[in-house]
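Undergrad: mind looking at a prediction? Sequence and model below.
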Amino acid sequence: MSLDTSNDYITPEESHLSDSSLSLVIPTYNESRNIGELIRILSNLLDEAIPNQYELIVVDDDSPDRTWEIAQALMSDYPQLQVIRRQHERGLSTAVIHGWKVGTGKILGVIDGDLQHPPEILVKLLVAMEDGADIAIASRHVDDGGVSDWSVVRRFLSRGAQLLGLSILPEVIGRVSDPMSGFFMVRRSAIQEKDLNPLGYKILIEVLARGKIGRIAEVGYVFQERLSGESKVTWKQYVDYIRHLLRLRFSLGTIGKLRKAFPSP
């Protein structure tokens, strides 16, 4: 996979690990209150589970609260940490892909930077990957899963978005219980030769649609409310989600099949 880093500030290049098992990306925007605690928790957890076999990659979209600067200051204490400051690009999904391309791990992962995804679930996801899964997804909709204090409106919107996805892209959305999850691991080999081009926040849908995904594992988790910082859920995200579904429907449907059968010269 090629990567143009001309518009990005990456620090430091020499910190890249040559033989990591897991590259865990943390996309951030205005997470100055949470990033230090999250890195500490993740490092302690993974040092015990897979010592010297992982890397943490913070990809920050030039946060006004200087999240990237706080993360950089932690690098001397956490040698497995990398920090990327993107100054000319925005978006959670593209940030995740950027981090995966920079990483070296055979297993690629993503976790939110706001502590709403319980870090301890990472160990269960790793076990599922070691057992042969192509992708392991933290799900709110299987045993031991749920949400903590969502309003009725938010529950309705979340469920409505999933039902809409099922109607537009059933062969993709219907494969998993929580296609909206932003907390998962996937084998690099499953997506390495794929042209991922996500729109908005729902990177998992892009991976399921375009990746070579066979065996799927799901692990229950309870989605937590924010302890600090502000929610980034906006109506634009719902619009981007619909556009993403329609674009995938277009590319995976009849026209997409014709393109594969008769590629451009």
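TA: Good, I have the coordinates. Quick caveat: nothing in here was measured; it's all calculated off a predicted structure.

Undergrad: going forward, measure contacts and count neighbours with C-alpha atoms only.
TA: Noted.

Undergrad: so how far is residue 23 from the spatially most central residue of the chain?
TA: In the chain, the C-alpha nearest the mean C-alpha coordinate belongs to residue 110, at 3.6 Å (Cα atoms, centre = their mean). According to Cα to Cα, to the nearest Å, residue 110 and residue 23 sit 8 Å apart.

Undergrad: for residue 109, helix, strand, or coil?
TA: Classification of residue 109 using DSSP: H, G, I helix; E, B strand; the rest coil returns strand.

Undergrad: quick one: contacts for it?
TA: The contact partners of residue 109, by Cα atoms under 8 Å, 6 or more residues apart in numbering, come to 22-25, 183-186.

Undergrad: ok, the nearest residue to the residue nearest to the centre of the chain once chain neighbours are set aside - contacts?
TA: For residue 110, the nearest residue in space outside its immediate sequence neighbours is residue 25; the separation is 4.8 Å by Cα to Cα, 6 or more residues apart in numbering. Contacts here follow Cα under 8 Å, 6+ apart; on that basis residue 25 touches 56-59, 96, 99-100, 108-111.

Undergrad: returning to that earlier point: got JSON lines for the contacts of residue 109, with secondary structure too?
TA: Shown next, in JSON lines, are the contacts of residue 109 (three-state DSSP):
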{"residue": "22", "secondary structure": "strand"}
{"residue": "23", "secondary structure": "strand"}
{"residue": "24", "secondary structure": "strand"}
{"residue": "25", "secondary structure": "strand"}
{"residue": "183", "secondary structure": "coil"}
{"residue": "184", "secondary structure": "strand"}
{"residue": "185", "secondary structure": "strand"}
{"residue": "186", "secondary structure": "strand"}
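
Undergrad: as JSON lines, the residues you listed with distance to residue 209 would be great.
TA: Supplementary listing: the contacts of residue 109 in JSON lines, determined by distance: Cα to Cα, whole Å:
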{"residue": "22", "distance to residue 209": "22"}
{"residue": "23", "distance to residue 209": "21"}
{"residue": "24", "distance to residue 209": "21"}
{"residue": "25", "distance to residue 209": "20"}
{"residue": "183", "distance to residue 209": "17"}
{"residue": "184", "distance to residue 209": "15"}
{"residue": "185", "distance to residue 209": "15"}
{"residue": "186", "distance to residue 209": "13"}
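
Undergrad: next up, a second structure to put side by side with the first:
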Amino acid sequence: MPSLSVQRLSVVVPVLNEEDAIGLFLEKVIPIIQDIDRLEYEIIFVDDGSTDRTSQVLHQVHAANPAVCMVRLSRNFGKEAALTAGLEAATGDAVIPMDVDLQDPPELIARFVQLWREGYDVVYGQRSDRASDTAAKSGSAGLFYSLFNRLSSLKIEPNVGDFRLMSRPALQATLRLRERNRFMKGIFAWVGFQSIGVPYTRPARAVGTSKFNYWKLWNFALDGLTSFSTVPLRVWTYVGGIVAVFSVSYTITIILQTLFFGRDVPGYASLMAVVLMLGAVQLISLGIIGEYLGRLYIESKQRPIYVVREQVGLRPQTESSSPVETLLAYSKAAR
């Protein structure tokens, strides 16, 4: 458990073309953090290849407040990679990833810190109301969480996003997972640690528009399912077995009909129906195998998760020991 001396909190904020949202975000977040006793802070914005004035705004903000830092990536690598870059740059005893659009209520930060100081390693926000989302988005989200938890041995809490507090041991353990196709919700859940949820009502965006369209959300869901479950691969063994049983049964039926009632010439329509059905099953199975094979291909290249173009105001990482040694050090302190 962290001591009650002055502690350091890192807030990680991935941004993409959010020049108008940064000022409003800081106006809300900084006073809340400053009101928490015995707490220093840093706010790390990760510019994920913005094409507007986001990086210039962050330079200006850093000149006025050195606690606001920036990691600027060389191009758009995606939110999951940008979030990873921010987590790796964080130097705090605890870290909170959150969105710049204020849909993650800054008012919960004080509650997160309180529960962390009580001994929890992970404090996550759980949306109790998604009235700000469209019916299609909230419905598809519910379907995804249900499907993921059915197909994977790993369970993730429904309506839980990236908004959470992680202690330094939990963060170090998270950063040890180096896969390139990153599904952070699954990674956070896989790591474990003593966790507690804080329910909240998700408000509408304060400014700007979401960068996630339905196509990106669909691909994001595919990444999640294929990263933490092999059931989509395994299910085709059972599909093949069922089709084989029906095929053998149908073959025996034809043989018996021929022996006892004479030869029966099948119709063209039924033949085409069977051929098309089996062809569709084969193509779908090949497509799912291709999804997994493509991910293996990407992982085998061992490319970096992201490339940094510029860093502004970051504190050097402590000569910290390995993640395992960090976990042992916290464990000894708790005893």
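TA: Done, it's in. This structure is a prediction, so every number in the text was calculated from the model and none was measured.

Undergrad: sorry, back to before: map the residue nearest to the centre of the first structure across to the second structure for me.
TA: Residue 110 of the first structure maps onto residue 97 in the second structure when the alignment is built from TM-score structural alignment.

Undergrad: counterpart of the longest helix anywhere in the second structure in the first structure, which residues?
TA: The single longest helix within the second structure, with elements called by DSSP state H, is helix 268-301. Applying TM-score structural alignment, one finds that helix 268-301 of the second structure aligns to no residue range of the first structure.

Undergrad: tell me the one of the contacts of residue 109 of the first structure nearest residue 251 of the first structure?
TA: residue 186 (22.1 Å; Cα to Cα).

Undergrad: ok, the closest one touching residue 108?
TA: Yes - with contacts defined as Cα atoms under 8 Å, residue 186 of the first structure counts as touching residue 108 at a distance of 5.3 Å.

Undergrad: tell me how far the match of residue 110 of the first structure lies from residue 113 of the second structure.
TA: 13 Å.

Undergrad: identify the contacts common to these two.
TA: Residues touching both residue 97 of the second structure and residue 113 by Cα under 8 Å, 6+ apart: residue 165.

Undergrad: the second structure: strands as residue ranges?
TA: Ranges of strands in the second structure, per DSSP state E, are 7-15, 39-47, 68-73, 94-97, 122-129, 160-167, 195-201, 308-312.

Undergrad: turn the ones you listed into TSV, including distance to residue 25 of the second structure.
TA: Shown next, in TSV, are the strands of the second structure (distance: least, Cα to Cα, whole Å):
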stretch	distance to residue 25 of the second structure
strand 7-15	10
strand 39-47	11
strand 68-73	12
strand 94-97	13
strand 122-129	18
strand 160-167	15
strand 195-201	18
strand 308-312	19
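
Undergrad: and these: which comes nearest residue 228 of the second structure?
TA: From these, taking Cα to Cα, the stretch that ends up closest is strand 160-167, at 16.6 Å.

Undergrad: show me what that closest one is packed against.
TA: The helices and strands touching strand 160-167 of the second structure, judged by 3 or more Cα pairs under 8 Å, 6 or more residues apart in numbering; DSSP states H and E, are strand 94-97, helix 108-117, strand 122-129, helix 184-191.

Undergrad: list the buried residues in it.
TA: The neighbour-count criterion (16 or more other Cα atoms under 10 Å) identifies 160-167 as the buried residues of strand 160-167 of the second structure.

Undergrad: between that strand and helix 108-117, how many degrees?
TA: For strand 160-167 of the second structure against helix 108-117, the angle between stretch directions is 50 degrees (axes from the mean of the first three to the mean of the last three Cα atoms, to 10 degrees).

Undergrad: got the contact list for strand 160-167 of the second structure?
TA: Where contact means Cα under 8 Å, 6+ apart, the residues beyond strand 160-167 of the second structure that reach it are 93-99, 104, 112-113, 116, 121-127, 184-185.

Undergrad: tell me what angle that strand forms with helix 184-191.
TA: With the same axes, to 10 degrees applied, the angle from strand 160-167 of the second structure to helix 184-191 works out at 50 degrees.

Undergrad: ok, residue 132 of the first structure - contacts?
TA: With contacts defined as Cα under 8 Å, 6+ apart, the neighbours of residue 132 of the first structure are residue 215.

Undergrad: residue 42 of the second structure versus the equivalent of it over in the second structure, what's the distance?
TA: Mapped onto the second structure by TM-score structural alignment, residue 132 of the first structure lines up with residue 119. Residue 119 of the second structure sits 22 Å away from residue 42 of the second structure when distances are taken as Cα to Cα.

Undergrad: do the same with residue 122 of the second structure
TA: Computed as Cα to Cα, the residue 122 of the second structure to residue 42 of the second structure distance reads 19 Å.

Undergrad: need the contact list for the alignment partner in the first structure of residue 32 of the second structure.
TA: Residue-level alignment of residue 32 of the second structure against the first structure, with TM-score structural alignment as criterion, gives residue 45. Residue 45 of the first structure makes contacts with 119-120, as judged by Cα under 8 Å, 6+ apart.

Undergrad: same deal with residue 90 of the second structure?
TA: Taking Cα under 8 Å, 6+ apart as the definition, contacts of residue 90 of the second structure comprise 10-12, 44.

Undergrad: these two touch, right, the match of residue 110 of the first structure and residue 83?
TA: Yes - the pair residue 97 of the second structure and residue 83 passes the contact test of Cα under 8 Å, sitting 7.4 Å apart.

Undergrad: between the two, which contacts overlap?
TA: In the contact map built from Cα under 8 Å, 6+ apart, the residues linked to both residue 97 of the second structure and residue 83 are 12-13.

Undergrad: what is the longest helix of the second structure packed up against?
TA: Using 3+ Cα pairs under 8 Å, 6+ apart, helix 268-301 of the second structure is in contact with helix 231-261.

Undergrad: returning to that earlier point: quickly compare the helices and strands packed on strand 160-167 of the second structure and say which is most buried.
TA: strand 94-97 (a mean of 25; mean count of other Cα atoms under 10 Å).
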